[in-house]
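Student: Mind looking at a prediction? Sequence and model below.
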Amino acid sequence: MKMQTPPGRTYPPYTERSGKCPPVRATCTGVRSRLPKLCPHDGACDFPSKCCYDACVEHHVCKTPDFY
């Protein structure tokens, strides 16, 4: 599902980075060290992060990719 850009918000051009998203968690701990950064695609994340679905937030957020 493609995320709709909120009004007044712009993102860099579509980018897809190497690596793959970590597995989606089956359970949520409720503990976070910082607020997740919502994203529509990899280019909206700081390098080298990828835009991956997070079941706890029920949205795509920037995450550290797996390279194996």
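Tutor: Cool, the structure landed.
Student: Going by C-alpha atoms from here, please, whenever you check contacts or count neighbours.
Tutor: Will do.
Student: Which of the three states applies to H60?
Tutor: In terms of secondary structure, H60 is strand; the call rests on DSSP: H, G, I helix; E, B strand; the rest coil.
Student: Next up, a structure to set beside the first:
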Amino acid sequence: MEGSDMTYAYKPATQDALDATSASETDQSFIIYDEETLDQEGIYASEHEAQRRCETLNRSATDNPGPDDVHPEQKM
């Protein structure tokens, strides 16, 4: 196992975590954290948003296309 790989996960935020952030005005928020170090990455207002952010964070650098990897006709 490589030490540099991080695995992020999300879970519902506790009230203590919400009290310390501006996310406290939402009904349910989700914390994204590194599973190995338990370092918090952020708090998101919806589970869908947290899930998408985890997917992005968990991709390796080679999985994310760079600007030169996209064909000019595919650019928006």
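Tutor: Received, thanks. All values derive from a computational prediction rather than experimental measurement.
Student: Superposing both, give me the TM-score.
Tutor: With the length set by TM-score structural alignment, normalised by the length of the first structure, the two chains reach a TM-score of 0.22; 38 aligned residues with a Cα RMSD of 4.9 Å.
Student: Now Y53 of the first structure: closest residue in space that isn't a chain neighbour?
Tutor: With Cα to Cα, 6 or more residues apart in numbering as the criterion, Y53 of the first structure has its nearest non-adjacent residue at 4.1 Å, and that residue is H60.
Student: Check C52 of the first structure too.
Tutor: Here the residue nearest C52 of the first structure, using Cα to Cα, 6+ apart, is H60, at 5.0 Å.
Student: Any idea how many residues pack against that neighbour?
Tutor: By the other Cα atoms under 10 Å criterion, the neighbourhood of H60 of the first structure contains 22 residues.
Student: max-length helix in the second structure?
Tutor: Criterion DSSP state H: the longest helix present in the second structure is helix 47-58.
Student: Just list what that helix packs against, helices and strands only.
Tutor: Using 3 or more Cα pairs under 8 Å, 6 or more residues apart in numbering; DSSP states H and E as the contact criterion, the secondary-structure elements in contact with helix 47-58 of the second structure are strand 8-12, strand 30-34.
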